[in-house]
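Visitor: sequence unavailable; structure follows:
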């Protein structure tokens, strides 16, 4: 009786260490093969088992040392409108009928068409606008008055949506599957998607609502903008006038506060706070005919990072003619003709990876093998920067 031949065991490659991204497939097979030889599957399984045992310990606390922090590569939040709006959960608040819906319609139109907004650079993408206090006829009139007949297929409207915890998540997930290039989802207003009974404000409830929206935004690397009202009571900090508790602002990545001194004024201020941009105040003026908001001036100039000579050098090394570079940190120091230690260069690039992607469209990857550390630099299309 013939015995069944056993299939040879296939070695499993080890996961990249220190949170690094794996190198893309290339012709450097010797590196991969050597990595397999020096990191046998049994050793990897033992390490995985040890980590699982640690995590099952109720007293286990995952920590990262400062050196490990610098060893990792963390992509920064991509800008939706540079210096103004980034991925994450944002709140736009203002008194009723102050012009919030016109402002978010303006944001939606500019992002969906790629047209610059005021003096801010816009990154083009699909936009979903849940205008839950409007109907399609009113939206049609508003958009026509603001932008004429120059429409776009990248801006979608809905006047009805389900509530948080009662189907809204599934609706938004489906939209993202159908439109993976989405950059902005506007919910106008937050109150319309609160769960039944959500009118009872508490810090925990407000924090949880924005927290759920933030998880969705972070998962899809988009901006989710929640339109909300302010209350009439005066406050020491203008942002404390946002209706509800401080839990809303506490969890959000940023907030906009649109205010007028008098309801009939055509002038308004837009105060902006956020984790990814400096606090600023913009002075706006409303066009009487088109009802769009125009920038009159900013209280302070937009803060710009100073030039980085190393990143500038990399942009001359990785070009359209030579869109990829691969080698060791030592070889990169030599290629750039820098007076810097290779390990210091690697740490600096780990920290600057997000800026390198956003400003120069260069993806940076770092990987360690038995042969040493290797760096890969790839010029990519601006549209791929979100991936």
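Guide: Thanks, I have the structure now. Because the structure is a prediction, the values reported are computed rather than measured.

Visitor: please make it C-alpha for all contacts and neighbour counts, starting now.
Guide: Noted.

Visitor: who touches the residue nearest to the spatial centre of the chain in this structure?
Guide: The structure's the chain has its C-alpha centroid closest to residue 87; by C-alpha atoms, centre = their mean the separation is 2.9 Å. With contacts defined as C-alpha atoms under 8 Å, 6 or more residues apart in numbering, the neighbours of residue 87 are 77-80, 183, 217-218, 221-224.

Visitor: mind checking which of the residues you listed are buried?
Guide: Those of the contacts of residue 87 that meet the buried threshold are 77-80, 183, 217, 221-224, by 16 or more other C-alpha atoms under 10 Å.

Visitor: before we go on, here's another structure to hold up against the first:
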């Protein structure tokens, strides 16, 4: 690291969307794609790989065209081939696979330079799954180990100008109101990531799901998706939201943990570190009351000179959650 200070006006500029691989979803660097077992993560990743290799839209979002490497540490060749047969697409695509269950003996840094030399247009590397790949020094999850390993993978991605997408399992009790905290292991992994994606399904027997997305340069958004007859994920436009405001997301996450808030908008802004004016927060909560309600948060706005706010987490049965 250079000791020379760089003035704000001289910082490197990023032009347009050059950092995006899948617009609004995947950027160069490290992305974590999580979901509970059997939720459809691999189908989603293979579909995304196909979109990148073809330069076609993925769930309505533009992609950059480039070659893809897919490290399939959990599935045999026959299963991957069968899934592409289900998709019903031409398999003459620039997607290259590496199979094997002993992923934790695989050194990504050893091969990525070779792959880039062989395929100069390489844009994305999928690791399915991270649990098969990661080093395990102890039986107990360790934040520093997770953060170090994830940071090293991120640096590899940025050094070679690619996106590395780690498929990762999530806890079965994943909370819809705070999904990005349910990755298996410690918070060291998401802390090092550029982007986080959660494939959330309340019931894997149903075809519908939510794709929850956030990142350092990507606003929080939810995409309603569902399986079509070819088992490909597609947007469920009948239930689609334009995107979840990050301030509303923070309020929902806070209430899901604390169960209740009763105070002024200024107090809530201060408590959550929201960079908006209190009157803007009040208007935002009022405008998005239906989203709060859909996430089991009841919102009441008081009147008078001191406009207090009351936010309460509702139970599944419709009653207020009791406070301990």
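Guide: Noted; the coordinates are in hand. From a predicted model like this one, the values you see are computed outputs, not experimental measurements.

Visitor: need the TM-score between these chains.
Guide: The TM-score (TM-score structural alignment, normalised by the length of the second structure) is 0.69; 240 aligned residues with a C-alpha RMSD of 2.3 Å.

Visitor: out of the contacts of residue 87 of the first structure, name the ones that lie in helices.
Guide: The members of the contacts of residue 87 of the first structure that map onto helices under DSSP state H are 217-218.

Visitor: tell me which of the buried ones among the contacts of residue 87 of the first structure fall in strands.
Guide: Here DSSP state E is the test, and these give 79-80, 183, 223-224 as lying in strands.

Visitor: rewinding a little: which of the buried ones among the contacts of residue 87 of the first structure sits closest to residue 127 of the first structure?
Guide: residue 183 (6.2 Å; C-alpha to C-alpha).

Visitor: what's the nearest residue to that closest one if we skip its chain neighbours?
Guide: residue 222 (4.8 Å; C-alpha to C-alpha, 6 or more residues apart in numbering).

Visitor: which residues in the first structure form strands?
Guide: Taking DSSP E as the criterion, the first structure carries its strands at 79-81, 85-86, 88-94, 126-131, 155-158, 182-188, 223-229, 254-259, 267-274, 280-286, 293-298, 324-327, 362-369, 372-379.

Visitor: redo those as CSV? Include distance to residue 104 of the first structure.
Guide: Putting these into CSV (distance: least, C-alpha to C-alpha, whole Å) gives the following:
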stretch, distance to residue 104 of the first structure
strand 79-81, 13
strand 85-86, 12
strand 88-94, 8
strand 126-131, 9
strand 155-158, 12
strand 182-188, 7
strand 223-229, 8
strand 254-259, 11
strand 267-274, 12
strand 280-286, 14
strand 293-298, 10
strand 324-327, 40
strand 362-369, 31
strand 372-379, 33
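
Visitor: sorry, back to before: residue contacts, the residue nearest to residue 183 of the first structure?
Guide: Taking C-alpha under 8 Å, 6+ apart, we find residue 222 of the first structure in contact with 86-88, 182-185.

Visitor: between the strands of the first structure, which gets nearest to residue 32 of the first structure?
Guide: Where the strands of the first structure are weighed against each other on C-alpha to C-alpha, the nearest is strand 362-369, at 8.0 Å.

Visitor: tally of neighbours for residue 74 of the second structure?
Guide: Applying other C-alpha atoms under 10 Å, we find 18 residues neighbouring residue 74 of the second structure.

Visitor: got the contact list for it?
Guide: Counting by C-alpha under 8 Å, 6+ apart, residue 74 of the second structure touches 99-101, 128-129, 132.

Visitor: of those, grab the buried ones for PyMOL.
Guide: Buried members of the contacts of residue 74 of the second structure can be picked out in PyMOL with the line below, counting by 16+ other C-alpha under 10 Å:
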select buried, resi 128+129+132
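
Visitor: tabulate the contacts of residue 74 of the second structure in TSV, adding columns for distance to residue 253 of the second structure.
Guide: Converted to TSV, the contacts of residue 74 of the second structure look like this (distance: C-alpha to C-alpha, whole Å):
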residue	distance to residue 253 of the second structure
99	38
100	38
101	36
128	29
129	27
132	30
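
Visitor: which of the contacts of residue 74 of the second structure fall in helices?
Guide: Members of those lying in helices (criterion: DSSP H): residue 132.

Visitor: that older thread, from residue 209 of the first structure, how far off is the residue nearest to the centre of the first structure?
Guide: Remark: distance between residue 87 of the first structure and residue 209 of the first structure (C-alpha to C-alpha, to the nearest Å) = 17 Å.
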